[in-house]
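Visitor: Sequence below, structure please.
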Amino acid sequence: MENLESRGHLLTEQINPESHNLDSLSPLEIVDLFNQEDAKTLKAIAEARTSLAAAIEAGSNALSRGGKLYYVGAGTSGRLGVLDAAECPPTFCTSPELVQGIIAGGAGALVRSSEDLEDLPEDGESAIAYHQITNLDIVIGITAGGTTPYVHGALQAAKERGATTIAMSCVPNEQVAIDADLDIRLLVGAEVLAGSTRLKAGTATKMALNIISTGVMVRLGKVYGNRMIDVSVTNTKLRDRAIRILCDLTDLNRQQAQELLQRSKQKVKLALLMEWTGLNAEDGEQLLQKYHGNLRLAVQSNL
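Guide: Okay, here's the model as predicted:
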């Protein structure tokens, strides 16, 4: 891990020549500059495509064998991990325990800066112990500059417990080496505001987490085509989405789709299986369990 005095050479800390006159720009010029720089996040994601694919594979393997996915970070990186984890239950009807975000400073750090806590590797180690992480789990350590002691401590502790470890950072390997099973580098370049990694680095990290978590859930059978078939029907918007999915994928009208959703206990995946196979809810649930929740395989087996 890098010395505190030596971090000025890091890509995330360097000065962006395109924004040297940032304080002299008009509002429109600021917008144009950000738009120009943010385009680099797409290139960074493209260059990390193979490692992102490997993360999806590792994540789906871990969860399919009964493990959990943990994001670990401090500051912006930690908040992005918590955000992605929080979106999984409503989107994919997963339990809150399946994908979890761990942030230095705990829940309070989500709304109040606590960046000083990122300097304690032992706190990262303690977080891993507290969550009782095992060899079935996968831990993604997020650190834009690659040097966050809290994340390094967590990754090391997770590795010692046999968990699969992934590092995600925005600096090249030759600047900071991170000990993890898989190393994802999102090289977006220097920030418009020097050192402010909530900007391009944060955007690229959010994009990468979107890809990983969605990809994992696709591999786990929680998506049919590009439809959110495991959506949690907990409010008016999501109920409307569930009904539209049923109408789009079947010949049912809205009234019929509502009735089917009721009979399937508000479970879109089960409703589709019942409609396509003629099974009742109980038999449909048993068939889905047999195929580990994969709707396509369950339907094909009943043809």
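Visitor: contacts and neighbour counts: CA atoms only from here.
Guide: OK.
Visitor: And the strands in the stretch 51-200 of the chain, which stretches?
Guide: Along the stretch 51-200 of the chain, the segments classed as strands by DSSP state E, counting those that start in this stretch run 69-73, 99-103, 138-142, 164-169, 182-185.
Visitor: Could you dump those strands into JSON lines with mean neighbour count added?
Guide: As requested, the strands of the stretch 51-200 of the chain are exported to JSON lines (neighbours: other Cα atoms under 10 Å):
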{"stretch": "strand 69-73", "mean neighbour count": "27"}
{"stretch": "strand 99-103", "mean neighbour count": "25"}
{"stretch": "strand 138-142", "mean neighbour count": "29"}
{"stretch": "strand 164-169", "mean neighbour count": "25"}
{"stretch": "strand 182-185", "mean neighbour count": "22"}
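Visitor: could those go into a markdown table alongside distance to Arg112?
Guide: Putting the strands of the stretch 51-200 of the chain into a markdown table (distance: least, Cα to Cα, whole Å) gives the following:
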| stretch | distance to Arg112 |
| --- | --- |
| strand 69-73 | 15 |
| strand 99-103 | 12 |
| strand 138-142 | 19 |
| strand 164-169 | 23 |
| strand 182-185 | 27 |
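Visitor: For the most centrally placed residue in the chain, identify the helix or strand it belongs to.
Guide: The centroid of the chain falls nearest to Leu209 when counting by Cα atoms, centre = their mean (3.3 Å). Following DSSP states H and E, one finds Leu209 within helix 200-219.
Visitor: Show me what that helix is packed against.
Guide: The contact analysis (3 or more Cα pairs under 8 Å, 6 or more residues apart in numbering; DSSP states H and E) places helix 200-219 against helix 27-47, helix 49-64, helix 75-92.
Visitor: okay, those helices, which one's buried deepest?
Guide: helix 75-92 (a mean of 21; mean count of other Cα atoms under 10 Å).
Visitor: quick one on the thing from earlier: of the strands of the stretch 51-200 of the chain, which approaches Leu273 most closely?
Guide: Leu273 sits nearest to strand 99-103 of all the strands of the stretch 51-200 of the chain, at 26.3 Å, using Cα to Cα.
Visitor: who touches the closest one?
Guide: Contacts to strand 99-103, defined as Cα atoms under 8 Å, 6 or more residues apart in numbering, come from residues 68-75, 78-79, 81-86, 88, 109-110, 127.
Visitor: Before we compare anything, build this one as well:
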Amino acid sequence: MAFNKITEQDSHYNHLEKMSPRELLSSINEQDQTVAIAVEKVIPLIESLVIEIVSKMKTGGRLFYIGAGTSGRLGVLDASECPPTFGVSYDKIIGIIAGGDTAIRKAVENAEDDEKQAFKDLENYQITNKDVVIGIAASGTTPYVIGGLESCNKMGITTGCITCNPGSPLDQVATHPIAVIVGPEFITGSSRMKAGTAQKMILNMISTSVMIQLGHIKGNKMVDMQLSNDKLVDRGTRMIMEATGVNYEIARKLLIDHGSVRNAIEHQGIC
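Guide: Alright, predicted model coming up:
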């Protein structure tokens, strides 16, 4: 079925090479300001997917992102940031990119064109119907992503997608589709720009909301964060000071002894 490929439409701007740096920056910023409004319009669709993910993860399921190019890199980025932020293991939210880890830094030729490879990549993780797979593709036409979701659907695995072209093949195949309409890019077809920004925003919203719903935030604090550097140890120490009223030295010792802000606070008898 034909659909309107908005991500390939002509830019609203022309003669970009004749613009001054200030004109370029102002024009890009003007377009970027429309992205949050576009994302706001699909919050009910994001909510539906978040509810499903939380339900699955409460029974031991995992969340997978699959994508190619910019979309794949955004999925890998979001997945990689969840363990240090929320203290979950690296096998709970997993980002997979067409072409493998090499493709995170360099384009891998034709990797996105293999419609069977995504599910092979997912099978390496012994994927089951407890899991949720979100396909990310601005165009909504990437064979790697579409094929992956089609195979997941056949296995009874919950699927979602983030695309910027409503009615696209990816939008049609996902059981929980999210199509955010950001309009033509500043540079025609360069979906690393507004489309990429929208995808990043939605991924942030999904993973953050899911982790909060699963109990990894207390109040507004990252009580389960990994203590991977001095900055985070200091932040955790100050969280404990705020929650318990102890001084910095005692709070820091509690944090080191108990390994997390949550454990340190609970040891003090504060829920």
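Visitor: TM-score of the superposed pair?
Guide: After superposition, the two chains reach a TM-score (TM-score structural alignment, normalised by the length of the second structure) of 0.95; 271 aligned residues with a Cα RMSD of 1.6 Å.
Visitor: With the second structure overlaid, report how far the helix holding Leu209 of the first structure is off on average.
Guide: For helix 200-219 of the first structure, the mean deviation from the second structure after alignment is 0.4 Å (mean Cα distance after the TM-score superposition for the first structure).
Visitor: re the thing from before, select, out of the strands of the stretch 51-200 of the first structure, the one closest to Glu259 of the first structure.
Guide: Across those, Glu259 of the first structure has its closest neighbour in strand 99-103 (31.8 Å, Cα to Cα).
Visitor: In the second structure, what range does that closest one match?
Guide: Mapping strand 99-103 of the first structure onto the second structure (TM-score structural alignment) gives residues 93-97.
Visitor: superposed on the first structure, where does that stretch end up, distance-wise?
Guide: By mean Cα distance after the TM-score superposition for the first structure, the fitted stretch 93-97 of the second structure averages 0.5 Å away from its aligned residues in the first structure.
Visitor: returning to what we had before: any idea of the angle the helix holding Leu209 of the first structure forms with strand 99-103?
Guide: Counting by axes from the mean of the first three to the mean of the last three Cα atoms, to 10 degrees, helix 200-219 of the first structure lies at 160 degrees to strand 99-103.
Visitor: how about helix 200-219 of the first structure, aligned to which bit of the second structure?
Guide: Here helix 200-219 of the first structure aligns to the second structure at residues 194-213, judged by TM-score structural alignment.
Visitor: now that stretch: how far from the chain's centre is it?
Guide: Chain-centre distance of stretch 194-213 of the second structure: 5 Å, with Cα atoms, centre = their mean, to the nearest Å.
Visitor: Could you do stretch 131-146 of the second structure as well?
Guide: 13 Å.
Visitor: Kindly report the same for stretch 233-253 of the second structure.
Guide: On Cα atoms, centre = their mean, the centre of stretch 233-253 of the second structure falls 31 Å from the chain's centre.
Visitor: what separates the alignment partner in the first structure of Ser80 of the second structure from Gln132 of the first structure, distance-wise?
Guide: Alignment note: Ser80 of the second structure maps to Ala86 in the first structure; criterion TM-score structural alignment. According to Cα to Cα, to the nearest Å, Ala86 of the first structure stands 20 Å off from Gln132 of the first structure.
Visitor: Arg296 of the first structure now?
Guide: From Arg296 of the first structure to Gln132 of the first structure the distance is 34 Å (Cα to Cα).
Visitor: the more surrounded of these two?
Guide: Taking Arg296 of the first structure and Gln132 together and counting by other Cα atoms under 10 Å, Arg296 has the greater number of neighbours (16 against 11).
Visitor: If you drop the residues flanking it in sequence, what lies closest to the more buried one?
Guide: Tyr224 (7.2 Å; Cα to Cα, 6 or more residues apart in numbering).
Visitor: Counting neighbours, what do you get for the one you found?
Guide: By the criterion of other Cα under 10 Å, Tyr224 of the first structure has 15 neighbours.
Visitor: That one and Ser60 of the first structure: what is the separation?
Guide: From Tyr224 of the first structure across to Ser60 of the first structure, the span is 16 Å (Cα to Cα).
Visitor: ok, now Ala154 of the first structure?
Guide: Distance of Ala154 of the first structure to Ser60 of the first structure, given as Cα to Cα: 21 Å.
Visitor: in the match of helix 200-219 of the first structure, what's buried?
Guide: For stretch 194-213 of the second structure, a neighbour-count test (16 or more other Cα atoms under 10 Å) marks 194-200, 202-204, 206-212 as buried.
Visitor: Kindly state which residue of the first structure is aligned to Leu149 of the second structure.
Guide: Superposed on the first structure with TM-score structural alignment, Leu149 of the second structure falls opposite Leu155.
Visitor: which residues touch the closest residue to Ala98 of the second structure other than its chain neighbours?
Guide: Distance criterion Cα to Cα, 6+ apart; nearest residue to Ala98 of the second structure, sequence neighbours excluded, is Ala68 at 4.9 Å. Ala68 of the second structure is in contact with Ile97, Ala98, Gly99, Ala111, Glu112, Ile136, Ala137, Thr142, Tyr144, Val145, counting by Cα under 8 Å, 6+ apart.
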